[in-house]
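Undergrad: fold the following for me, if possible:
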Amino acid sequence: MKLLLAEDEKAMSMALVAVLEHSGYEVDAVYDGLSAVEKGRSGAYDCMIFDIMMPKLDGVSALKELRGSGDTTPVIMLTAKAEVDDRITGLDAGADDYLTKPFAMGELLARIRSMTRRSGSAFTPSALSAGAVELDVEEQELSCKSSVRLGNKETRLMKFFMLNAGKELPTETIFTHVWKDEDDVTEEIVWIYVSYLREKLEAIQADIQIAGEKGKAFSLIVRNEGE
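TA: Below is the predicted model of the structure:
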């Protein structure tokens, strides 16, 4: 699983990264709120951990920007302050949990496990949209000028693309998220299902497309008028 850590105290960041990587997570570390927004918008993460007090852009403002763009990734806020107002501000901005410094690493790991276990349902709306295309996750129906039913894996893949619209998603990342519980398939399956979705997007005359080549990164983008 991949995490985004935004913590401006570099010694603290290095210590957190070391423990998180030792626990099996892949971690991208940034040191200010602006970089957190840029990373959050360009990459797909299972959970994001933001310190509240950061240079360039504080953690709450960074979170507001990401939530405003439709990002539903679970977020844990870190704060050195224990006042109730700070917790309320973070939660109102869209945070899912918070920890007050100093905290035990075991507690942070437990919070991350809790967030990522629930991220498949609790943090994902049942209806998603990109461009003029809508995905009904529960009914497994994709619609634009017409509609088409999707299979279970097609729905999971389309949901992942819509939740990360505009981001470059490596084949390995897509495979890990959609087929993480299956041991009898290889990354080749990603290309096959991307091809299925491309056909169905064409069938409903969608104004979005899945760009990318076999074995490389893919991205869900909105077509320009006339394309």
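Undergrad: from now on I want contacts and neighbour counts done on CA atoms only, so please keep to that.
TA: Fine.
Undergrad: which parts of the protein are strands?
TA: Using DSSP state E, the strands of the chain run over 2-6, 26-30, 47-51, 75-79, 97-100, 127-130, 133-136, 141-143, 147-149, 169-170, 208-212, 217-222.
Undergrad: out of these, which is closest to residue 18?
TA: In terms of CA to CA, the element of these nearest to residue 18 is strand 26-30, at 9.2 Å.
Undergrad: quick one: the closest one to strand 2-6, angle?
TA: 20 degrees (axes from the mean of the first three to the mean of the last three CA atoms, to 10 degrees).
Undergrad: name the helices or strands packed onto strand 26-30?
TA: strand 2-6, helix 10-22 (3 or more CA pairs under 8 Å, 6 or more residues apart in numbering; DSSP states H and E).
Undergrad: ok so, going back, JSON lines for the strands of the chain, including distance to residue 90 and mean neighbour count?
TA: As requested, the strands of the chain are arranged in JSON lines below (distance: least, CA to CA, whole Å; neighbours: other CA atoms under 10 Å):
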{"stretch": "strand 2-6", "distance to residue 90": "15", "mean neighbour count": "23"}
{"stretch": "strand 26-30", "distance to residue 90": "19", "mean neighbour count": "18"}
{"stretch": "strand 47-51", "distance to residue 90": "10", "mean neighbour count": "24"}
{"stretch": "strand 75-79", "distance to residue 90": "7", "mean neighbour count": "23"}
{"stretch": "strand 97-100", "distance to residue 90": "8", "mean neighbour count": "18"}
{"stretch": "strand 127-130", "distance to residue 90": "25", "mean neighbour count": "16"}
{"stretch": "strand 133-136", "distance to residue 90": "30", "mean neighbour count": "20"}
{"stretch": "strand 141-143", "distance to residue 90": "34", "mean neighbour count": "20"}
{"stretch": "strand 147-149", "distance to residue 90": "39", "mean neighbour count": "16"}
{"stretch": "strand 169-170", "distance to residue 90": "28", "mean neighbour count": "19"}
{"stretch": "strand 208-212", "distance to residue 90": "34", "mean neighbour count": "18"}
{"stretch": "strand 217-222", "distance to residue 90": "30", "mean neighbour count": "19"}
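Undergrad: another for comparison:
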Amino acid sequence: MNTATRLPRTAATTGRASAADRHSRVGTRELLACVAVAGPLWVGVSIAQVLTREGFEPTRHPLSQLATGSLGWLQITNFVIAGILATAGAAGLRRVMQGTAGGVAVPRLVRVIGIGMVAAGLLTMDPADGFPVGTPEGIPETMSWHAYGHMLAGSVTFISMIAAGYLLGRHFSRLGNRKLAIASRVAATVKLAGDAWAMSGGQAGPVTIATGTTVMFALLAYVALHYRRTV
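TA: Alright, predicted model coming up:
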């Protein structure tokens, strides 16, 4: 009698557990898709504006400068949406990387990247160096509070990208995935070198910053898709 009553309960419990597992897998795949989309979305929308915004010169103006002027809302929205996607997607990375080298730090860094992008979008740069059209040439003598906030948010985001890249290199090295380990370290180094070049006053600094950022976003998107296939 006792055995007969226990069997249905066990089956029901197993059924609930299986349903929960399926729900968790679906949620994880969706979260990882957020990470995969965030970077390419931001890069794609930025490039579209570079090609169409009058007066914008990528060798002189950083992509963040697109958030100024009458059409600046496009880049602000781009920053915010991509940042929200990255922030949400960090939870998916935490699930699939749990218990591995970098399994705690990398998702946290991706979350910081997302939050930093939202902040960088809302805290815009000042018009400068001829953009938007009609702005005097050169850098303004004084900066607004939100321009300083943008610089801080950008710095935190870029440092987090570099750290995430090197930690992903360690992560995949421990897992025996040599190709992804190398790719992760190369991406982080490209970002580090590009930012260092720009900060040192190197020619076409905005291009090297944008290149490093694009490479790191590509890496994070690939890692998210890599793990999405295993869920």
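Undergrad: mind checking the TM-score on these two?
TA: Here the TM-score for the pair of chains, by TM-score structural alignment, normalised by the length of the first structure, is 0.30; 110 aligned residues with a CA RMSD of 5.3 Å.
Undergrad: tell me which of the strands of the first structure sits nearest to residue 156 of the first structure.
TA: strand 133-136 (10.5 Å).
Undergrad: picking that back up, how about the strands of the first structure in a markdown table, adding distance to residue 65 of the first structure?
TA: Formatted as a markdown table, those follow (distance: least, CA to CA, whole Å):
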| stretch | distance to residue 65 of the first structure |
| --- | --- |
| strand 2-6 | 14 |
| strand 26-30 | 16 |
| strand 47-51 | 13 |
| strand 75-79 | 13 |
| strand 97-100 | 17 |
| strand 127-130 | 18 |
| strand 133-136 | 23 |
| strand 141-143 | 28 |
| strand 147-149 | 32 |
| strand 169-170 | 21 |
| strand 208-212 | 23 |
| strand 217-222 | 20 |
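Undergrad: how near is residue 35 of the first structure to residue 133 of the first structure?
TA: 30 Å (CA to CA, to the nearest Å).
Undergrad: scratch that, residue 21 of the first structure is what I was asking about
TA: From residue 21 of the first structure to residue 133 of the first structure the distance is 38 Å (CA to CA).
Undergrad: and for residue 142 of the first structure?
TA: Taking CA to CA, one finds residue 142 of the first structure at 7 Å from residue 133 of the first structure.
Undergrad: same check, this time on residue 6 of the first structure
TA: 33 Å.
Undergrad: what's the answer for residue 162 of the first structure, then?
TA: From residue 162 of the first structure to residue 133 of the first structure the distance is 10 Å (CA to CA).
Undergrad: now do the buried residues in the longest helix anywhere in the first structure.
TA: For the first structure, the helix with the greatest residue count under DSSP state H is helix 188-203. Across helix 188-203 of the first structure, burial judged by 16 or more other CA atoms under 10 Å covers 190, 191, 194, 197, 200, 201.
Undergrad: what angle sits between that helix and strand 208-212?
TA: 150 degrees.
Undergrad: which helices and strands does helix 188-203 of the first structure pack with?
TA: With 3+ CA pairs under 8 Å, 6+ apart as the test, helix 188-203 of the first structure has helix 152-163, helix 171-178, strand 208-212 packed against it.
Undergrad: so that helix versus strand 217-222, what angle?
TA: 20 degrees.
Undergrad: packing partners of the helix or strand hosting residue 9 of the second structure?
TA: Following DSSP states H and E, one finds residue 9 of the second structure within helix 2-52. With contacts taken as 3+ CA pairs under 8 Å, 6+ apart, helix 2-52 of the second structure sits against helix 72-97, helix 205-228.
Undergrad: re the thing from before, which one of the helices and strands packed on strand 26-30 of the first structure is the most hemmed in?
TA: Scoring these by mean neighbour count under mean count of other CA atoms under 10 Å gives strand 2-6 as the most buried, with a mean of 23.
Undergrad: just want the angle from that strand to strand 47-51.
TA: Using the same axes, to 10 degrees: strand 2-6 of the first structure against strand 47-51 is 10 degrees.
Undergrad: do you know how far residue 151 of the second structure is from residue 178 of the second structure?
TA: From residue 151 of the second structure to residue 178 of the second structure the distance is 35 Å (CA to CA).
Undergrad: just to revisit the earlier point, I'd like the helices and strands packed on helix 2-52 of the second structure as JSON lines, with mean neighbour count and distance to residue 108 of the second structure appended.
TA: Converted to JSON lines, these look like this (neighbours: other CA atoms under 10 Å; distance: least, CA to CA, whole Å):
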{"stretch": "helix 72-97", "mean neighbour count": "22", "distance to residue 108 of the second structure": "7"}
{"stretch": "helix 205-228", "mean neighbour count": "21", "distance to residue 108 of the second structure": "13"}
